[in-house]
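Undergrad: Please work out how this folds:
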Amino acid sequence: MTCTSTIFPIFINFLLLLSQIEGKKTQFVTCGSVIKLFNTDYKVRLHSHDVKYGSGSGQQSVTGTEVQEDVNSHWVIKAATGKICSRGEPIGCGSVIRLEHVSTKKNLHSHHFPSPLSSNQEISAYGDNSGEGDTGDHWTVICKGDSWLRDDSIMLKHMDTDVYLSVTGRSYGRPINGQLEVVGVTSPSSSHWQAAEGLFIHPSDFQVKSHSYAHTEL
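TA: All right, here's what the predicted structure looks like:
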């Protein structure tokens, strides 16, 4: 185990502790925030890890886990490839985003490969050089109103293939024993997600001209 892999979970947990102490309530999910996504249908968090699929694309696997504290369930919200969103800017309903897995720097991805357990569409983590991938990393945020609210249930629709990010309820064996299969489906079944724990970035109420200060919170 490297020093970096040991320090990183401690650093994340330290930031989460600070966010509890100094955090300030914001109602929006925003660009640059580091969040966990909770599937409200199966009660699992979107998860990835340095374990590759043994079939399909052979890319890094994406699953659902019931373990709330797992640091490998953190994702940072980014703009689409070649686009820029300001840190703290609310994510609008209908926006196209990327979700970068914090631990491995790969993006939530999909493509026309069958998933391992149910033969739905495979969901993987893909990309190199700190999250540089392709258009298969683009997801449309489907929500009510103008912006993604933290308490709202949303859906994520894959831009290239028009599938919804979903969970089947089927569980894997070793080496990811008990974790649930995450897939893409053509109809929005078990496709409801909510922002759970995380570091929510938002501008300060005390803005000076065009400059803003970012707070974090749990």
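
Undergrad: make it CA atoms for all contacts and neighbour counts henceforth
TA: Noted.

Undergrad: Wait, Ser103 touches Asn72, no?
TA: Yes: in this structure Ser103 lies within contact range of Asn72 using Cα atoms under 8 Å: 6.1 Å.

Undergrad: Name the residues contacting each of these two.
TA: His49 (Cα atoms under 8 Å, 6 or more residues apart in numbering).

Undergrad: how about the residue nearest in space to the middle of the chain, what does it touch?
TA: With distances taken as Cα atoms, centre = their mean, Trp75 lies nearest the centre of the chain, 4.0 Å away. Trp75 makes contact with 34-36, 99-102, according to Cα under 8 Å, 6+ apart.

Undergrad: number of nearby residues for Ser103?
TA: Counted with other Cα atoms under 10 Å, residues neighbouring Ser103 total 17.

Undergrad: Please report how far it lies from Cys143.
TA: Distance from Ser103 to Cys143, counting by Cα to Cα, to the nearest Å: 27 Å.

Undergrad: How about Leu37?
TA: 14 Å.

Undergrad: The two: who's more crowded?
TA: Leu37 (21 against 18).

Undergrad: Give me the secondary structure label for the more buried one.
TA: strand (DSSP: H, G, I helix; E, B strand; the rest coil).

Undergrad: Proceed likewise with the subsequent sequence, for comparison:
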Amino acid sequence: MESVVIALTVLLCVVPRALEAAGNAPQVTCGTLVKLQHVKTGVRLHSHEVTYGSGSGQQSVTGNAGSDDVNSYWSVSGPKEANSSPCKRGEPIKCNGKIRLRHSTTNRHLHSHHFQSPLSNNQEVSAYGDKEHSDTGDNWQVVCSGKVWRKDTKVQLKHVDTDKYLYVQGATFGHPIAGQFEVSAFGSSSPDTHWKAMEGVFIKPTKK
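TA: The predicted structure is shown next:
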């Protein structure tokens, strides 16, 4: 009996991983609540009620090394575009499709614009607006291979208005967010612009 339980436990651990490796990992859909991990550094995309002391003065966006911080959750929704229909809950996010990411605890959207970032002098990435207020600076294109965005697969987030990629290189802040990494937008694709969807609540894709 003990050997059967051990075998079943191993099966339950191995099969989901095998399915994910075979292209059956959970899809990222509209309404998904997710943490995004920077592939090269391992930090999670993060925000908090701390504003930049330069540039736009908007809410700062950083990379946090901790995996269990509630301030690293982002909600996936459709883009802010004129005459576009809302992204329906459970609608799969297609590769090269456009999205917005709304910070779960402050309700501000991942945003970029023509301000310099404070450490690297790249383009600043901030958190902006709220549930009711958003603009095209909140739109990001999901650059990935395959048909849809899936958990644990590499993607790049390209800012639609400025054609720059969400980027982390390694510069870190001092007080009051000591040790957190600068997140900025960079003009070209590189190993520093790759991300993965990791922990989260993945909404089951709706059937057409």
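
Undergrad: Overlay the chains and give the TM-score.
TA: Remark: TM-score between the superposed chains equals 0.83 [TM-score structural alignment, normalised by the length of the second structure]; 181 aligned residues with a Cα RMSD of 1.5 Å.

Undergrad: of all the contacts of Trp75 of the first structure, which two lie farthest apart?
TA: Lys36 and Glu100 (11.4 Å; Cα to Cα).

Undergrad: just the helices in the second structure please.
TA: 2-19 (DSSP state H).

Undergrad: Tell me how many other residues crowd the alignment partner in the first structure of Tyr73 of the second structure.
TA: The alignment partner of Tyr73 of the second structure in the first structure, by TM-score structural alignment, is His74. Applying other Cα under 10 Å, we find 26 residues neighbouring His74 of the first structure.

Undergrad: which residues does His74 of the first structure contact?
TA: His74 of the first structure neighbours (Cα under 8 Å, 6+ apart): 34-36, 47, 101-103, 198.

Undergrad: Apply 10 Å and report the result again.
TA: 12, 33-37, 45-48, 99-103, 197-199 (Cα atoms under 10 Å, 6 or more residues apart in numbering).

Undergrad: can you tell me which of these are in strands?
TA: Those of these mapping onto strands are 34-37, 45-48, 99-101, 197-199, per DSSP state E.

Undergrad: State the pair within these that is farthest apart.
TA: Those two in these that are separated most widely, counting by Cα to Cα, are Ser48 and Leu199, at 18.2 Å.

Undergrad: Now do the strands in the second structure.
TA: Counting by DSSP E, the strands of the second structure are 33-38, 44-51, 59-64, 74-77, 98-103, 109-116, 123-128, 140-143, 156-159, 165-167, 181-182, 184-186, 195-201.

Undergrad: Distance to Gly174 of the second structure for those - can I get that in a markdown table?
TA: Below are the strands of the second structure laid out as a markdown table (distance: least, Cα to Cα, whole Å):
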| stretch | distance to Gly174 of the second structure |
| --- | --- |
| strand 33-38 | 20 |
| strand 44-51 | 12 |
| strand 59-64 | 12 |
| strand 74-77 | 24 |
| strand 98-103 | 22 |
| strand 109-116 | 18 |
| strand 123-128 | 17 |
| strand 140-143 | 28 |
| strand 156-159 | 26 |
| strand 165-167 | 19 |
| strand 181-182 | 10 |
| strand 184-186 | 16 |
| strand 195-201 | 24 |
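
Undergrad: Leu8 of the second structure is nearest to which of these?
TA: strand 195-201 (24.5 Å).

Undergrad: quick one: the closest one to the first structure mean distance?
TA: For strand 195-201 of the second structure, the mean deviation from the first structure after alignment is 0.4 Å (mean Cα distance after the TM-score superposition for the first structure).
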